[in-house]
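**Q** Make a model of this:
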Amino acid sequence: MSSVNYYSPEGLQKLKDELQDLKIRGRAKAAEDLREARDKGDLSENAEYDAAKDAQGLLELKISKLEEIVGNARVLDETNLDLTKVLIMSKVKLKNLKNNMVLDYLLVAEEEANLAAGKISVKSPIGKGLLGKKAGDTAEIIVPAGKLQFEILEISR
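**A** Next up is the predicted model:
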């Protein structure tokens, strides 16, 4: 059983749109690929048919996984959140104490993460290490490259 994950309204809508696209266009394309492969002759020796069946199976698996994610998704109600702590959907300004570099991150659900856009997952090592911290706190986080220390400069929504 999956746990509930919280999303921004935009992030949840993006997941729903992707799911709808896979159900409509993805399934239609898979069916067309199967029809074309079936028309090429003997199914017992038709590698193209086998590949199309495998692709259809992977598509259905992806649809099933997205349905589960969307089914367990909730839009975060920010009205009752403690704005002094780092939580999901917090914008956090950090200072890397090793090199004094200042970073800005938005903590989001795993499916919304995009490092290039400054969005990190709350399930990532850095996201986990920041959760519950307050401005002025120092977070010591173990990442694959070693141990990092961040000072939390600012938390906003």
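
**Q** rest of the way, CA atoms for contacts and neighbours
**A** Will do.

**Q** what about the helices in this protein?
**A** Using DSSP state H, the helices assigned to the chain run over residues 9-21, 27-38, 47-71, 125-130.

**Q** Now do the residue most central in space within the chain against residue 10, distance only.
**A** Nearest to the geometric centre of the chain sits residue 111, at 1.1 Å (Cα atoms, centre = their mean). Note on residue 111: its distance to residue 10, by Cα to Cα, to the nearest Å, is 12 Å.

**Q** just checking, residue 74 touches residue 11?
**A** No: counting by Cα atoms under 8 Å, residue 74 does not reach residue 11; the two are 10.4 Å apart.

**Q** Please give me every residue in contact with residue 43.
**A** Listed by Cα atoms under 8 Å, 6 or more residues apart in numbering, the contact partners of residue 43 are residue 49.

**Q** now it: how far from residue 51?
**A** Note on residue 43: its distance to residue 51, by Cα to Cα, is 11 Å.

**Q** Now residue 126: closest residue in space that isn't a chain neighbour?
**A** Take residue 126 and drop its neighbours on the chain: the residue closest to it by Cα to Cα, 6 or more residues apart in numbering is residue 141, 6.3 Å away.

**Q** wait, the one you found sits on residue 125?
**A** Yes: assessed by Cα under 8 Å, residue 141 is found in contact with residue 125 at 6.9 Å.

**Q** To check against the first, give me the structure of this:
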Amino acid sequence: MERIPITKSGYETLKKELVKLKTVERPQNIRAIEEARAHGDLSENAEFDAAKDRQAFIEGRIGELEYKLGNAEVINPDGLPKDRAVFGCTVVLENVDTGEEVQYQLVGPDESDIGQERISVSSPLGQAMLGKEPGAEVMLQAPGGKRCYEIIDII
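**A** Sure thing, here's the model as predicted:
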């Protein structure tokens, strides 16, 4: 069975989405299907088709979330070693060319949010940082060209 690493906050976010889908979205969609069905001829009923498409999306997402939550391995970043970049830790980087400092928490794909300084371990930068120690250089081929960062600290 595949274990899916996730932080506690990421797990809670997925759980909330699942509850919303089951208790709000699914019942609303069922009502929409019933209303569209009441309009008669289903062969040319765009509302019915849209509601059925939405139903398929909701059921697919519920299945996906149940799988991820069922296989989740919640990782507490507080207990992680700070000697190298691993899932859940926060890495402070310095752009070698500009001197600009940034920091990112390494999280799973479902949790990544650049605005919240959370990047996926499967992203190019996340992959480049994994396993590296403070002082190591991280090279990244970005759309604007090569970027070189130095790992300043791991929090």
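
**Q** hang on, the earlier thing: buried deepest among the helices of structure 1, which one?
**A** Among the helices of structure 1, helix 125-130 has the highest mean neighbour count (mean count of other Cα atoms under 10 Å), at a mean of 19.

**Q** In terms of secondary structure, what does it contact?
**A** For helix 125-130 of structure 1, the packing partners by 3 or more Cα pairs under 8 Å, 6 or more residues apart in numbering; DSSP states H and E come out as strand 119-121, strand 138-143.

**Q** now with 6 Å?
**A** If you count contacts as 3 or more Cα pairs under 6 Å, 6 or more residues apart in numbering; DSSP states H and E, helix 125-130 of structure 1 packs onto no helix or strand.

**Q** what's the spacing between it and its chain's center?
**A** Taking Cα atoms, centre = their mean, to the nearest Å, one finds the center of helix 125-130 of structure 1 at 15 Å from the center of the full chain.

**Q** Run through who's touching it.
**A** Helix 125-130 of structure 1 is contacted from outside by 121-122, 141, using Cα atoms under 6 Å, 6 or more residues apart in numbering.

**Q** Also stretch 6-17 of structure 1?
**A** 73-76.

**Q** Show the buried residues in the residues you listed.
**A** Burial by neighbour count, 16 or more other Cα atoms under 10 Å: within these this picks out residue 73.

**Q** How about the contacts made by the residue nearest to residue 126 of structure 1?
**A** Taking Cα under 6 Å, 6+ apart as the contact definition, residue 141 of structure 1 lies against 129, 147-148.

**Q** of those residues, which stay in contact in structure 2?
**A** Here is what carries over to structure 2 from the contacts of residue 141 of structure 1, by both residues aligned by TM-score structural alignment, their matches' Cα atoms under 6 Å: 147-148.

**Q** Can you add distance to residue 22 of structure 1 and give the contacts of residue 141 of structure 1 back as TSV?
**A** Output for those, formatted as TSV (distance: Cα to Cα, whole Å):
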residue	distance to residue 22 of structure 1
129	35
147	40
148	40
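
**Q** and which of the contacts of residue 141 of structure 1 is nearest residue 99 of structure 1?
**A** The shortest gap between residue 99 of structure 1 and any of those belongs to residue 148, at 10.2 Å (Cα to Cα).

**Q** Which residues are in contact with that closest one?
**A** 140-141.

**Q** quick revisit: tell me how far the residue nearest to residue 126 of structure 1 lies from residue 129 of structure 1.
**A** According to Cα to Cα, residue 141 of structure 1 and residue 129 of structure 1 sit 6 Å apart.

**Q** Please report how far residue 22 of structure 1 lies from residue 152 of structure 1.
**A** Distance of residue 22 of structure 1 to residue 152 of structure 1, given as Cα to Cα: 40 Å.

**Q** All set, thanks.
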